[in-house]
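Trainee: predicted model and sequence below, questions to follow.
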Amino acid sequence: GYLMAEAGTPKRLVALSRAWVGWMPGGLALVCLGASAFFTTFTGGSGITIVAIGGLLFPALVSDKYPERFSLGLVTAGGSLGLLFPPSLPLILYGVVAGVLIEKLFLAGILPGIVTLLALGIYGSITGVKNKMPRTAFDLKGALSTLWVAKWEVALPIVLLGGLLSGALRIHEAAAFTAFYVLVIEAFVYRDISLHRDLPRIIRESITMFGAILIILATAIGFTSYLIQAQVPMRILDAMESFISTPFMFLLLLNVFLLVVGMLMDIFSAIVVVVPLIVPIATHFGIDPYHLGIVFLLNLEIGYLTPPVGLNLFISSYRFDRPVTVLYRSVLPFVGLLLVALAITTYVPFLSTYLTTWVDLEEIPAGELELGVPEEPLEAGGDTLDDLEGGDGDGITLGDLEGDIGEITLDDLEGDDGEITLDDLEGSSEDVTLDALENADEEATLDDLEGKGD
């Protein structure tokens, strides 16, 4: 993400988006949303997107006569749109803390992410038509040219997801692959990054961020263990059961709670502190773990924009030199639309769970599992340990017990009388007494139990 922000990636993405969707109603607004979502996905930080993409597009939006308040709200809201798309860093951190498969979490976020993009995109198009915004004429040759220039960056999510879903890359391998891929294309293909002048500074900046994340992860492991051992989630659940009886009510109150959390806490800290508390409670109410993760992150995404203390409001205020009170009014329509997208995502879990079924493991039918059954069945009358072992003393195996039948029934063990008695086990009709087992002075032996003649 730091490499892409320092290179010419923002400019190439804006040019690409403008060439392909600039001809549509509200084209430049759609360019802003698409470029912001793509950039946030790989940087993992909405603040970086506001500074990089917003810094490029806010002057362009104002120059094209888009209302300033709309433009401010658009670049501020666009900064957090990519958090639901793979391989967003919050998705990975949530998967680690919640103990769910990160590959499935990547898939779970795709459709809800598209819903949020559509909600804001429709609003942007309506605004463009209403204000008679100019459009860029579509030029296929020019569009293909911008695609060719940005082909290496456009290919990154395709290659990355293909590697993860095919099993060629694991999560930690994908992280290293992405960093190496971006370094190669920015330093050797586009030559935007100097290995001697720029790379050491970028490494220092990224280490500072990821060092903090590693500390958060270490804290998360210990904190989660403490909460579980102290039974904090169970105590909260006991308190909630008195006034929450349905999953609908639980999700409603969870959304309200998480919106407040998103306003007050950094997303990484919120994941560490809140996730261990809500996961057991959500499980009790039958909420799918991947659906819960997407609802959680979407709430925090909206919380970043929600007045009065949403973090992105202050970043935009600083970056564009506008009073934060102006940002409050600017983002309200976008917050309202994102809340609609949140309601749809929350109460239509199909959006979060459908794609996760694509990576479910295929079960092996029981009949196809070979157990290595021996060729010769167990002979009748073999009621000693040697007989059961097959006479070679190498242990009782499932094949020895099953023979060719494939199943062991009580009748096989009991004989014809339907009962298992010590007489059956001993091969004798005499009652078993303590004296018989002990032989008065001696300890019981296998011969005593088996019957000396059998």
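Mentor: Looks like it arrived, so ask away.
Trainee: only C-alpha atoms from now on, for both contacts and neighbour counts.
Mentor: Will do.
Trainee: now the nearest residue to Thr283 once chain neighbours are set aside: how far from Ala108?
Mentor: In this structure, Thr283 finds its nearest non-sequential neighbour in Pro289, 7.3 Å apart by C-alpha to C-alpha, 6 or more residues apart in numbering. Distance, Pro289 to Ala108, using C-alpha to C-alpha, to the nearest Å: 10 Å.
Trainee: for these two, indicate the residue with more neighbours.
Mentor: Under the criterion of other C-alpha atoms under 10 Å, the comparison of Pro289 against Ala108 puts Ala108 first, with 29 against 21.
Trainee: please name the nearest non-neighbouring residue to the more buried one.
Mentor: Nearest one to Ala108, counting by C-alpha to C-alpha, 6+ apart, is Ser352 at 4.5 Å.
Trainee: secondary structure element holding the one you found?
Mentor: Secondary structure from DSSP states H and E places Ser352 in helix 350-353.
Trainee: who are the packing partners of that helix?
Mentor: helix 102-108, helix 110-130, helix 289-303 (3 or more C-alpha pairs under 8 Å, 6 or more residues apart in numbering; DSSP states H and E).
Trainee: using JSON lines, please lay out the ones you listed together with distance to Glu426.
Mentor: Shown next, in JSON lines, are the helices and strands packed on helix 350-353 (distance: least, C-alpha to C-alpha, whole Å):
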{"stretch": "helix 102-108", "distance to Glu426": "57"}
{"stretch": "helix 110-130", "distance to Glu426": "67"}
{"stretch": "helix 289-303", "distance to Glu426": "55"}
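Trainee: among those helices, which is nearest Thr76?
Mentor: Among the helices and strands packed on helix 350-353, the nearest to Thr76 by C-alpha to C-alpha is helix 289-303 (11.0 Å).
Trainee: and the most centrally placed residue in the chain, what does it touch?
Mentor: Nearest to the mean C-alpha position of the chain, by C-alpha atoms, centre = their mean, lies Leu105 at 2.4 Å. Residues in contact with Leu105 (C-alpha atoms under 8 Å, 6 or more residues apart in numbering) are Leu91, Gly95, Tyr290, Gly293, Ile294, Thr356.
Trainee: mind running it again at 6 Å?
Mentor: Tyr290 (C-alpha atoms under 6 Å, 6 or more residues apart in numbering).
Trainee: quick one: it and Ile287, what's the gap?
Mentor: From Leu105 to Ile287 the distance is 14 Å (C-alpha to C-alpha).
Trainee: so the residue nearest to Thr283 versus Tyr181, what's the distance?
Mentor: In terms of C-alpha to C-alpha, Pro289 sits 32 Å off from Tyr181.
Trainee: for stretch 51-58, which outside residues touch it?
Mentor: Contacts for stretch 51-58 (C-alpha under 6 Å, 6+ apart): Pro10, Val75.
Trainee: what about Glu186, how many neighbours?
Mentor: Using other C-alpha under 10 Å, Glu186 has 23 neighbouring residues.
Trainee: could you double-check that it lies in contact with Leu195?
Mentor: No - with contact defined as C-alpha atoms under 6 Å, Glu186 does not reach Leu195; the gap is 10.0 Å.
Trainee: comparison target below:
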Amino acid sequence: MQGAGFRRTGMEWFSSLPACLLLLAVVLFSTSSDIHNRMLQAGEAIWSGYYKLRMDPVAPTCDPARNIDAAVAAEMAKAPADDDPMAALLGAEKKDPAEVRTAIERSVANCQQAHQTYELLKDQLTPAVRAYRAVELFVADAIAFGLSSQRYILVILVMLCAVTATLTRHHIAMRAMETRLDYTVSYTIQTIANAMLLGSSAIFRQSSLGAETSVSSAELLLHDLWIVGFACLTLASLYRLIRVPEFLKEGGTLNKAFLAVPLYSGMCLISGTYFALIGHASGIGIYLGKMMELADMFLNVGLYVWVGMMLKQTRLATLVFNVFRPWRLPPEMLAVVAVLVAAVPTAYTGASGIFVIAAGAVIYSELRAAGARRQLALAATAMSGSLGVVLRPCLLVVVIAYLNREVTTDELFGWGIWVFVLTSSLFILVAMTVNRRSQFDLAPAAEAFPAMLQAVRPLIPYVLVIAGVVLFYRIALDVKMDEFSAPRLLPVILLAILVYEHVSLKKDRSRVSGELHHQGLERSVRGATNDTTAEIGALLLLLGLSVSIGGVIERSHIMQSVPQAFDSPWSAMLLMVAILVVLGMIMDAFGAVILVTATVANIAYSSGIDPIHFWMVTLVAFELGYLSPPVALNHLLARQVVGEAEILAAQQETGTFYQRHERIIMPLIAMGLSLLVVAFVPLIFYA
């Protein structure tokens, strides 16, 4: 993690304001489709046949008063004579006058019906219909524009936030930059990596222009945006390389300096070098372009991060923890409560890393405020998103079912509940036995229960605000809260909560003494967006380069060296577990699922492993990978949001080896045991 010691200036809105507008545009465009559907239903309910009124009716060109007798005579006159030898030679059929009359009568009837419909529609096209139609068609155009703009919004958002993360030293790395050597090595490699990204994108553009198939103007614009973005990113890293901060210490070693290099830079050098060696220099650009195929998913990641940063600005988390404080729970049990409660929002965000970066700071600060030691709070923060990825309506599970016909969402979510029960139970067991360092002395129920009910009261307005937004979408727009609507509903819910706090706390400041200071609506949104820009830049650039690493694995045909089927499902499962944990260490969840579907999944199926069992193992293995050194992405993300100072303070704590490394070991024990049980116990019953 980087960014320690940096303070944003008054120029912050030059990056934050555009990012805020882009995120609001994503919410607006995605909501406009719901509004449009509702408008079509309302139009049809008010004006029967509204679907036909969406366009101006065109007057029929046929004659409704056509003389049928004259038409029949004219048609029969065209018929060949009975003694015409040429007609007989050509095989022309004689016309039956009755059939000709019937056809003409039918044609005249249809013409009259068309004229009647035209007159009826013309009469129905009142000024009110025209006004309503104008608004409805405007919304339809906005939807079309929004759908076509998703890819461009994503590129601009990624590049804008990546430049911000570069300038603010906020990219995700194994350790922060502490010395001048760390700084120089880190930004030198960043500049090289950014230049490699720029070159690959430029080569990809040229190869696209030289291909046999023509390149549309839209695709060309997309290429240009990538090139301009990477050019700005290269200049930003070069600027930072030249402008060395004065507060950095002298000295340092190369080993530690290389750990300060952002992970995306290392991934870029690995994939870029590989593609260059095989004569495919445009490879990184191609795989980054594949992000555009899932533009809506990556934009949702940005929205989830924004939601988490707005959550930090509210009192909601503090009020939730206040409900449990009267019981005087020991820190270990409070950490269990935090991780279990976090499973629900994790299920909506779709990936544990997204939840950690979105809400990790809130969980850590509340656990510390409740008396939890740093190592325990950091362990719970890193693991806060690890249990909910198997619960409905996790988007990652939906992606798995979409890519694999062998499983359905109902089957995966059904077994996911049992996996959640297992992982939760093992986490509770580890936290309350191996991890326990405090006395288990709960407050008496007679004392704690009334205080808990008193603490629930301030939460009631928040519940009403959330329910109000959800019910409004359900009733007004016919949209229910699920994995598809959550990205556009959650920002609206958090904005509504901020508005409520702005109004309520402005009236009574005394009620919040000693709690989180609410700075007002504008400052809260601005602060949340400031944090969001750097986090989105760090996270999305890392996710994009992990897709490129997946391309290296795919093109190198590493998996072809593995047997395509095993005689024993036990040996196959052992190999699957090792591969899946490693993939979890180096790739984001969505990119890893795509790669596993294309490579590993068929080997597992051919070896007798049940598809549902395999994907449950995959999800748990990924989570273990995100918590496992040397990368331990969830720990890096926790460091990203908690701050380097807290990590250093935790590392200076004394005690046994386990106590000094509790934040790493505790999640490994809990998830490691869970993976062993999920992977091998079911084989006893069907293998």
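Mentor: Received the coordinates, thanks. It should be emphasised that the depicted structure is a prediction, and the values quoted were computed from it without experimental measurement.
Trainee: got a TM-score for the pair?
Mentor: For this chain pair, the superposition-based TM-score is 0.57 by TM-score structural alignment, normalised by the length of structure 1; 333 aligned residues with a C-alpha RMSD of 4.7 Å.
Trainee: can you show me the helices along the stretch 1-150 of structure 1?
Mentor: All helices of the stretch 1-150 of structure 1, identified by DSSP state H, counting those that start in this stretch, fall at 2-6, 9-21, 27-43, 46-49, 55-63, 68-78, 89-98, 102-108, 110-130, 140-149.
Trainee: let me have these in CSV, extended by distance to Ile302 of structure 1.
Mentor: Output for the helices of the stretch 1-150 of structure 1, formatted as CSV (distance: least, C-alpha to C-alpha, whole Å):
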stretch, distance to Ile302 of structure 1
helix 2-6, 23
helix 9-21, 23
helix 27-43, 14
helix 46-49, 11
helix 55-63, 21
helix 68-78, 8
helix 89-98, 14
helix 102-108, 18
helix 110-130, 10
helix 140-149, 31
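Trainee: just these: most buried one?
Mentor: Mean neighbours per residue, mean count of other C-alpha atoms under 10 Å, is largest over these for helix 27-43, with a mean of 26.
Trainee: which elements pack onto that one?
Mentor: In terms of contacts (3 or more C-alpha pairs under 6 Å, 6 or more residues apart in numbering; DSSP states H and E), helix 27-43 of structure 1 is packed against helix 9-21.
Trainee: tell me the contacts of the counterpart of Asn634 of structure 2 in structure 1?
Mentor: Using TM-score structural alignment, the partner of Asn634 of structure 2 in structure 1 is Asn312. With contact set as C-alpha under 6 Å, 6+ apart, Asn312 of structure 1 has these partners: Tyr304, Leu305.
Trainee: in which helix or strand does the equivalent of Ala176 of structure 1 over in structure 2 reside?
Mentor: Alignment note (TM-score structural alignment): Ala176 of structure 1 maps to Arg488 of structure 2. Element membership for Arg488 of structure 2, per DSSP H and E: helix 486-507.
Trainee: after that helix, which helix or strand is next?
Mentor: helix 521-555.
Trainee: quick one, that next one and helix 486-507 angle?
Mentor: Angle between the axes of helix 521-555 of structure 2 and helix 486-507 is 160 degrees (criterion: axes from the mean of the first three to the mean of the last three C-alpha atoms, to 10 degrees).
Trainee: follow-up on the earlier one: ok, the match of Ala176 of structure 1 - how many residues close by?
Mentor: Residues near Arg488 of structure 2, counting by other C-alpha under 10 Å: 21.
Trainee: can you tell me how far Gly520 of structure 2 is from Val503 of structure 2?
Mentor: According to C-alpha to C-alpha, Gly520 of structure 2 and Val503 of structure 2 sit 9 Å apart.
Trainee: what's the answer for Ile684 of structure 2, then?
Mentor: 59 Å.
Trainee: which of these two has more neighbours?
Mentor: Comparing Ile684 of structure 2 with Val503 by neighbour count (other C-alpha under 10 Å), the higher total belongs to Val503, at 13 against 8.
Trainee: what are the buried residues along stretch 473-484 of structure 2?
Mentor: Of all the residues in stretch 473-484 of structure 2, those buried under the rule 16 or more other C-alpha atoms under 10 Å are Tyr473, Leu477, Val479, Lys480, Met481, Glu483, Phe484.
Trainee: for the first one, give me its contacts.
Mentor: Taking C-alpha under 6 Å, 6+ apart, we find Tyr473 of structure 2 in contact with Val479.
Trainee: give me that answer again for 8 Å
Mentor: Each residue near Tyr473 of structure 2 by C-alpha under 8 Å, 6+ apart is listed here: Val479, Lys480.
Trainee: surely it is in a helix?
Mentor: Yes - counting by DSSP: H, G, I helix; E, B strand; the rest coil, Tyr473 of structure 2 is located in a helix.
Trainee: near Val159 of structure 1, how many other residues are there?
Mentor: If you count neighbours by other C-alpha under 10 Å, Val159 of structure 1 ends up with 12.
Trainee: secondary structure element holding it?
Mentor: Per DSSP H and E, Val159 of structure 1 falls inside helix 151-166.
Trainee: just how off-centre is that helix within its chain?
Mentor: 17 Å (C-alpha atoms, centre = their mean, to the nearest Å).
Trainee: the longest helix seen in structure 2 maps to which residues in structure 1?
Mentor: If you go by DSSP state H, structure 2 has its longest helix at helix 127-167. Using TM-score structural alignment, helix 127-167 of structure 2 lines up with nothing in structure 1.
Trainee: what's the first helix or strand after that helix?
Mentor: In N-to-C order, the element after helix 127-167 of structure 2 by DSSP H and E is helix 180-210.
Trainee: got the angle for that next one vs helix 127-167?
Mentor: Using the same axes, to 10 degrees: helix 180-210 of structure 2 against helix 127-167 is 130 degrees.
Trainee: what stretch of structure 1 does helix 180-210 of structure 2 fall on?
Mentor: Using TM-score structural alignment, none of the residues of structure 1 align to helix 180-210 of structure 2.
Trainee: elements contacting that helix?
Mentor: helix 217-242, helix 254-259, helix 263-277, helix 283-289.
Trainee: buried ones in it?
Mentor: Neighbour-count burial for helix 180-210 of structure 2 [16+ other C-alpha under 10 Å]: 180-205, 208.
Trainee: same thing with stretch 618-629 of structure 2?
Mentor: Thr618, Leu619, Val620, Ala621, Phe622, Glu623, Leu624, Gly625, Tyr626, Leu627, Ser628.
Trainee: related to what we said a few turns ago, give me the angle between the helix holding Arg488 of structure 2 and helix 331-349.
Mentor: 120 degrees.
Trainee: what residues sit buried inside helix 486-507 of structure 2?
Mentor: Buried residues in helix 486-507 of structure 2 (16+ other C-alpha under 10 Å): 486-502, 505.
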